[in-house]
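Trainee: model the structure of this input:
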Amino acid sequence: MVNAFLNYMKISEGAEADVYLGRIAGRKAVVKYRRPKPYLVKRLEERLRVQRTRREARILSKAYENGISVPAPLLCGRYSIYMEFVEGRILSSMASIPTILLPKIGKVLAELHNMEIIHGDYTTANLLADGSSIHAIDFGLAAQSDSEEEKALDLLLLKRSLENSEFKKALSSYSKYSNNYIETTKLLKEIELRGRYQTRTLLTNKSEA
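Mentor: As a prediction, this is how the structure comes out:
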């Protein structure tokens, strides 16, 4: 692994993977390397790393091949995914998100959901602004699923990472492009109501204790 990344510079470190910046065939590229977990049995750990890397690469490739705004996958190794480098800024690093980008945030998520792709962590920390374009990145928690509740959870994560007025603009665009927005947004409201009910119950129990 060390030799493979000698000419690469580490640019971020996550809970399960490191991200490096380098070049492939003369072009800038990003490599996501899934690190080993020493506390797991080695054979099990290696199998999980391979499975998760392949799953992420497969989902990323499906999104890209269907015209969704994600980095182009270049190569996939046992524990690594090589992708095109996209110049831009992570939305969570911005003091404020330009209004022009908000509808595009909703559009990209709707397109993923139309392909039955659940992102799993669709927040401003995993959205990259390239001029007036939005790219979804980091599919480490992504899954292939037609579950409307999982799609609603993607929306909930997005809502929690945006201001209320920003989310309304993103949701309006999502509703325009989604194949099943009525069911998904209905479930979003139900999930929020369940969460508020559970919070109220917890607070009531504490006050009575």
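Trainee: drop to CA atoms for contacts and neighbour counts, all remaining ones
Mentor: Fine.
Trainee: what's the end-to-end length of stretch 9-21?
Mentor: 5 Å (C-alpha to C-alpha, to the nearest Å).
Trainee: so Leu158, which of the three states?
Mentor: Following DSSP: H, G, I helix; E, B strand; the rest coil, Leu158 is assigned to helix.
Trainee: ugh, wrong one, I meant Ile134
Mentor: Ile134 - assigned by three-state DSSP - is strand.
Trainee: and the closest residue to it other than its chain neighbours, helix, strand or coil?
Mentor: In space, and not counting its chain neighbours, Ile134 is closest to Leu128: 5.6 Å by C-alpha to C-alpha, 6 or more residues apart in numbering. What three-state DSSP gives for Leu128 is strand.
Trainee: Leu128 contacts Lys104, doesn't it?
Mentor: No - Leu128 lies out of contact with Lys104 (C-alpha atoms under 8 Å); the separation is 11.2 Å.
Trainee: quickly list what's touching both of those two.
Mentor: Shared contacts of Leu128 and Lys104 (C-alpha atoms under 8 Å, 6 or more residues apart in numbering): Ile134.
Trainee: ok so, going back, and the residue nearest to Ile134, how many neighbours does it have?
Mentor: Leu128 has 24 neighbours, counted by other C-alpha atoms under 10 Å.
Trainee: this one next, for a side-by-side:
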Amino acid sequence: MTNNEPCRCPWLDTSKADYVKYHDEEWGVPVYDDQKLFEYLTLESAQAGLSWYTILKRRDGYRKAFANFDVDKVAQFDNTKYEELLLNKDIIRNKLKIKAAINNAQRFIEIQQEFGSFSHYMWGFVDHKTIVNEIKNAEDYPATSPESDAFCKDLKKRGFKFIGSTICYAHMQACGMINDHSLSCYKRSQIISEFDQQKA
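Mentor: Coordinates of the predicted model:
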């Protein structure tokens, strides 16, 4: 980091421009768009056991493979499409993860039908308000929370696959349900300020 660059979260590898772009433009910014939320949830599930950067590098591949995360289209993927995805080198070719993505699209639609949107359902687990944590060091980042436990439990009850509390917590961080930008990171206060302006 040069003197001209802002301070960012301790987990971020600032030598990777695409990682910095993701941190600066997306991570922790509140998301209410269902298509984007389905994308995040699918990618977080694919990440299980891997680094986020491994998935981030394949994001364009996932967008092409999964119909730009059009949940209605993914929910209709048949066995032929499944077999095609297994041969796609641009995504993680894990049988269970691919099956889970298709299954989860179907369950995602069921939630939309029940709640009007997945966003409304999901944000209910944090009372429709971003939880703002005070993160000082890399060791301070939690892997789960009571909210991610509850979110995960309910998703599993509804039939979601390849979902755990750690995956749910990472999803909640990514889509701004939880603001886990460190105290020294410039994005922390920026997001809080933008949120306050939206409420005003």
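Trainee: how close are the two chains, by TM-score?
Mentor: Taking TM-score structural alignment, normalised by the length of the second structure as the basis, the two superposed chains have a TM-score of 0.27; 84 aligned residues with a C-alpha RMSD of 5.3 Å.
Trainee: what about Tyr82 of the first structure, distance to Tyr20 of the first structure?
Mentor: For Tyr82 of the first structure, the distance to Tyr20 of the first structure - C-alpha to C-alpha - is 9 Å.
Trainee: neighbour count: the two, which is higher?
Mentor: When neighbours are counted by other C-alpha under 10 Å, Tyr82 of the first structure and Tyr20 differ, and Tyr82 comes out ahead with 24 against 20.
Trainee: for the more buried one, which non-adjacent residue is closest in space?
Mentor: Nearest to Tyr82 of the first structure is Val31, by C-alpha to C-alpha, 6+ apart, at 4.5 Å.
Trainee: which residues touch that neighbour?
Mentor: Neighbouring residues of Val31 of the first structure by C-alpha under 8 Å, 6+ apart: 19-22, 80-83.
Trainee: what helix or strand is it on?
Mentor: strand 27-34 (DSSP states H and E).
Trainee: pull out the buried residues from the following helix or strand past that strand.
Mentor: Downstream of strand 27-34 of the first structure, the first helix or strand assigned by DSSP H and E is helix 42-65. Neighbour-count burial for helix 42-65 of the first structure flags 45-46, 49, 52-63 (criterion: 16 or more other C-alpha atoms under 10 Å).
Trainee: run through the neighbouring helices and strands of the lengthiest helix in the second structure.
Mentor: Determined from DSSP state H, the single longest helix within the second structure is helix 95-115. Counting contacts by 3 or more C-alpha pairs under 8 Å, 6 or more residues apart in numbering; DSSP states H and E, helix 95-115 of the second structure packs against helix 34-47, helix 71-75, helix 79-86, helix 118-123.
Trainee: of those helices, which is nearest Ile111 of the second structure?
Mentor: Proximity to Ile111 of the second structure (C-alpha to C-alpha) singles out helix 118-123 among these, at 5.9 Å.
Trainee: just checking, what packs against that closest one?
Mentor: Looks like helix 118-123 of the second structure contacts helix 34-47, helix 95-115 (3+ C-alpha pairs under 8 Å, 6+ apart).
Trainee: would you mark the buried spots in that helix?
Mentor: 118-120, 122-123.
Trainee: what is the burial count for the spatially closest residue to Tyr40 of the second structure that is not a sequence neighbour?
Mentor: Excluding the flanking residues, the one nearest Tyr40 of the second structure by C-alpha to C-alpha, 6+ apart is His171, at 6.5 Å. Neighbour count of His171 of the second structure, defined by other C-alpha under 10 Å: 23.
Trainee: any idea which helix or strand comes after the helix or strand hosting His171 of the second structure?
Mentor: Using DSSP H and E, His171 of the second structure sits in helix 165-174. Downstream of helix 165-174 of the second structure, the first helix or strand assigned by DSSP H and E is strand 178-179.
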